[in-house]
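>>> this is a predicted model, with the sequence first.
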Amino acid sequence: MPDVTPIPLAQLTTLRTGGAPERMIDAHTTDELVGALREVWSEGDAVLVLGGGSNLFVGDDAFDGTVVRVLTEGIEVLPSPRPGHVRLRVQAGHGWDDLVAYAVEAGLAGIEAMSGIPGTVGAAPVQNVGAYGQEIVQTLVEVDLIDEVDGEISTVGAEDLGLGFRTSVFKHHYGSVPARSAVILSVTLELEEVGHAERTIPGEQLRTALGLGASDAVSVRWIRDHVLATRARKGMVLDAADPDTYSAGSFFQNAIVSAGFARTLPAECPRWPMTPELDPVVVIPLEAFDGYVPPSELRESDVKVSAAWLIEHAGIGKGFRLARSSRAGLSTKHALALTNRGGATAAELAQLARFIQGRVQSEFGLILQPEPVLVGVEL
């Protein structure tokens, strides 16, 4: 078993918090990963599976258990049953942005707007990563995984993963447990072969973010370059020289609220309707049909509202700190990112997060939910 000397999690997570665990295993191959997980699960040890560490908020105390680092890498090109498409089977430990770079270089479309997102490929389906109108659910075919319950390996189609807005059956939502306790071993995506020619871009959200009109044509490489530049301006591309990137990305999720609640918010609060829910199909037996078909009722769609807008309009601006000397603060570029300005403890960051939640709740009547997985820390 490839045990290694435990490294403090503050050195392995982008929010830079957490002590050294009791035990650490580095898994460079699928066999090593499967073997490590089966062993620690059989022993009943607490286990933390660690990829890029970009979606974790770890407490100050040492993790009392085993950290298994997923370091598997590799991309396998597979045929697709759809003309003009190709499938990529990618190992879970492969860097997500490295995969996007590979796809763009190969002229494959479908994930280019998700350039610059930190973390690993295996973590991407867990919270259905997305940006600028693209989400992994749009290209995901299946995952290979190992279940904690029985240690068995299986291939599961995307339709069975409960993929929704920043969620899946694997996601540890704050205050709850995942619907399925398993670890992803590999991910298979289906991407469109578009080459490097310029083309018009489907998706209003992506066009708006890039300043494109409906008839403007650009290449996948152009999209990647501009998304990276946009994210860098917000401090959302990892940069060791920039404390604004010492974060877990967007710390709070954009809130999903009812249409009725959304109407109580100021009209200028940015919002986006979610897919409306239609009534189930009404089946009328032929012998009972009297010529009248009851009208189907279109229910109001839930609404996604901007957490960043709510934070700033609750009086908490970019760069905010609770005290001048605090080592935890909001990014100076992005009101959704809690940042470690250098040596901040998890307790300091949690205090800031609770303060933001309280101000937004007091001003607007809703509690923002954290997006990272919290380990050994409470809000």
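The structure has been received and is ready for your questions.
>>> contacts, neighbours, all on C-alpha from now
OK.
>>> that's a strand at residue 98, yeah?
No: per DSSP: H, G, I helix; E, B strand; the rest coil, residue 98 lies outside any strand segment and is helix.
>>> now do the residue nearest the centre of the chain against residue 91, distance only.
The residue lying closest to the centre of the chain (CA atoms, centre = their mean) is residue 129, at 3.6 Å. Here residue 129 is placed at a distance of 17 Å from residue 91 (CA to CA, to the nearest Å).
>>> what of residue 53?
Going from residue 53 to residue 91 by CA to CA gives 17 Å.
>>> also residue 214?
Look at residue 214 and residue 91: by CA to CA, they are 36 Å apart.
>>> settle this for me: residue 332 is touching residue 243, isn't it.
No: counting by CA atoms under 8 Å, residue 332 does not reach residue 243; the two are 9.4 Å apart.
>>> A helix includes residue 347, no?
Yes: counting by three-state DSSP, residue 347 falls inside a helix.
>>> quick check: the gap between it and residue 328.
As judged by CA to CA, residue 347 and residue 328 stand 10 Å apart.
>>> please apply the same query to residue 337.
Computed as CA to CA, the residue 337 to residue 328 distance reads 11 Å.
>>> equivalent analysis for residue 1, please.
Look at residue 1 and residue 328: by CA to CA, they are 38 Å apart.
>>> more neighbours, these two?
Ranked by neighbour count (other CA atoms under 10 Å), residue 1 and residue 328 place residue 328 first, with 28 against 11.
>>> which elements pack onto the lengthiest strand in the chain?
What stands out as the longest strand in the chain, according to DSSP state E, is strand 182-193. In terms of contacts (3 or more CA pairs under 8 Å, 6 or more residues apart in numbering; DSSP states H and E), strand 182-193 is packed against strand 85-91, strand 108-109, strand 140-147.
>>> got another one to weigh against that:
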Amino acid sequence: MTSASLPLREDVPLAPLTTFRIGGPARYFAEATTEQEVAAAVAWAEAQGVELFLLGGGSNLLVHDEGFAGLVLQMKIAGIEALGDGVFEVGAGESWDGFVARAVAAECAGIECLAGIPGSVGGTPVQNVGAYGQEVSETIVSVRAFDRQAKAFVDLSKQECRFRYRASLFNTDARGRYIVTRVRFQLRAGGVPTLRYADLQKHFADAHPTPSLVAVAAAVREIRRAKGMLIVEGDPDCRSAGSFFKNPVVAASLLPEVAKAVGGEVKDVPSWPAGEGCVKLPAAWLLERAGFVKGYGVGPAGISTRHTLALTNRGGATFADVEHLEEEIVAGVEIRFGIRLEREPVVLG
């Protein structure tokens, strides 16, 4: 089946296109290598009256066992253009880790701590991806996208993207409206690496002089691999969507109750400032103290043996298996601490 300018396939399995390796097929499926194909896919879906879902690298996605009844459009727009002075314009279909490798090799700082994160460039502004002391929004200048409402391509400034913790215009206020096709980044040419995160400070404690950007990116990948957060074929701990729960932001006044729940004092509860009167708590700490430790779970879905926040497909897991484990964890943490955790991956179907 084909559209005039868009090759379409039917009943395409989605599980192999996700890092979770879970889920049923897409009723319709297409790849977009140009902006024209993106516009054609939107027009076709509207004409057929079917829902359209944009697929990047499939690293933050959990697909229902029944699959998806609409059109899945996989972003394949390529290209990394160095514009000088640390500015790069990158196609949304490019591998994120591939772009990080290119940037650090060019001695441009700003995303070295985001090495090893799976998925595509186009997905990073949507979730405002962050790790090890950096967030992608710190380096984004603008995002080019197809506006499904205006039926035109637009260039959105950093301010217009409304970035905040693990969120942006694209996954909150205007979810589904924009399809990201390119992202422009401003990195620091010749800049020094960011070493805010404790794991990295420990790794380079004896390093003199300051480690290179390439060395920091390699260290991040090594740390991620040790935690099962680097995609390695054949490793069951890698059949996941990374961190499954967001670090909750709660009122600072709740800290005494959290401390009381574990028989400790407020100073014993790890937290970070998160706006006026609020703090951010590590979800992994909450899980572990509610009894959900590494390796927890019986059956095909469980918690990673190396990373408390990653729910994994141990082999043959279904959406229902993961959902059951998620519900158990959310309920357990809420009973223990009065805090309700939020899921991080997108659910399709």
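On my side now, so go ahead. Please read all numbers here as calculations on a predicted model, not as lab measurements.
>>> what's the TM-score here?
Superposed pair, TM-score by TM-score structural alignment, normalised by the length of structure 2: 0.91. Supporting alignment: 337 aligned residues with a CA RMSD of 2.0 Å.
>>> still on that earlier bit, what's next to the longest strand of structure 1, contact-wise?
Contact with strand 182-193 of structure 1 is made by 30, 49, 80, 84-92, 107-111, 121-123, 139-148, 170, as judged by CA atoms under 8 Å, 6 or more residues apart in numbering.
>>> could you give the residue range in structure 2 aligned to it?
Alignment of strand 182-193 of structure 1 against structure 2: residues 178-189, by TM-score structural alignment.
>>> chain center to the matching stretch, what's the gap?
Mean-position distance between stretch 178-189 of structure 2 and its chain equals 16 Å (CA atoms, centre = their mean, to the nearest Å).
>>> tell me, how many neighbours does whichever residue in structure 2 pairs up with residue 313 of structure 1 end up with?
Correspondence of residue 313 of structure 1 to structure 2, assessed by TM-score structural alignment: residue 289. If you count neighbours by other CA under 10 Å, residue 289 of structure 2 ends up with 14.
>>> repeat for the one 4 residues further on
For residue 293 of structure 2, the tally of surrounding residues (other CA under 10 Å) stands at 20.
>>> that one reaches residue 287, doesn't it?
Yes: if you go by CA under 8 Å, residue 293 of structure 2 and residue 287 touch, sitting 6.8 Å apart.
>>> name the residues contacting each of these two.
The contact sets of residue 293 of structure 2 and residue 287 overlap at residue 308 (CA under 8 Å, 6+ apart).
>>> nearest residue to residue 117 of structure 1 in space, please, no chain neighbours.
residue 97 (6.2 Å; CA to CA, 6 or more residues apart in numbering).
>>> could you do residue 168 of structure 2 as well?
residue 162 (5.2 Å).
>>> ok, that neighbour to residue 277 of structure 2 distance?
21 Å.
>>> the two: which is more packed in?
Comparing residue 162 of structure 2 with residue 277 by other CA under 10 Å, the one with more neighbours is residue 162, at 16 against 10.
>>> hang on, the more buried one in a helix?
No: read with three-state DSSP, residue 162 of structure 2 is coil and lies in no helix.
>>> tell me how far it lies from residue 127 of structure 2.
In terms of CA to CA, residue 162 of structure 2 sits 11 Å off from residue 127 of structure 2.
>>> equivalent analysis for residue 114 of structure 2, please.
13 Å.
>>> give the equivalent position in structure 1 for residue 82 of structure 2.
Taking TM-score structural alignment for the superposition, residue 82 of structure 2 sits opposite residue 77 in structure 1.
>>> neighbours around its match, how many?
Residue 77 of structure 1 has 12 nearby residues by other CA under 10 Å.
>>> let me see the ranges of the helices in the stretch 1-150 of structure 2.
For the stretch 1-150 of structure 2, the helices defined by DSSP state H, counting those that start in this stretch occupy 35-48, 96-105, 123-127.
>>> what does residue 35 of structure 1 align to in structure 2?
So residue 35 of structure 1 corresponds to residue 40, using TM-score structural alignment.
>>> pretty sure its match contacts residue 6?
Yes: Residue 40 of structure 2 sits in contact with residue 6 when judged by CA under 8 Å, with a separation of 6.5 Å.
>>> which stretch of helix or strand covers residue 228 of structure 1?
Using DSSP states H and E, residue 228 of structure 1 sits in helix 220-233.
>>> which residue numbers in structure 2 go with that helix?
With TM-score structural alignment applied, helix 220-233 of structure 1 matches the range 213-226 in structure 2.
>>> touching that stretch from outside, list them.
Applying CA under 8 Å, 6+ apart, the contact partners of stretch 213-226 of structure 2 are 101, 104-105, 107-109, 112-116, 132, 192-193, 199-200, 203, 230-231, 306.
>>> so how far is it off the chain centroid?
18 Å.
>>> residue 56 of structure 2 maps to what in structure 1?
Matched by TM-score structural alignment, residue 56 of structure 2 corresponds to residue 51 in structure 1.
>>> surely that match is in contact with residue 118?
No: applying CA under 8 Å as the test, residue 51 of structure 1 and residue 118 come out as separate, 10.2 Å apart.
>>> in structure 1, what stretch matches stretch 130-149 of structure 2?
Using TM-score structural alignment, stretch 130-149 of structure 2 pairs with 130-149 in structure 1.
>>> list the buried ones in that stretch?
130-132, 134-137, 139-148 (16 or more other CA atoms under 10 Å).
>>> the helix holding residue 228 of structure 1 vs structure 2 - mean distance after superposition?
When structure 2 is overlaid, helix 220-233 of structure 1 sits 0.4 Å from its aligned residues on average, using mean CA distance after the TM-score superposition for structure 1.
>>> buried stuff in that helix?
Of the residues in helix 220-233 of structure 1, 220, 221, 223, 224, 226, 227, 228, 229, 230, 231, 232 count as buried by neighbour count, 16+ other CA under 10 Å.
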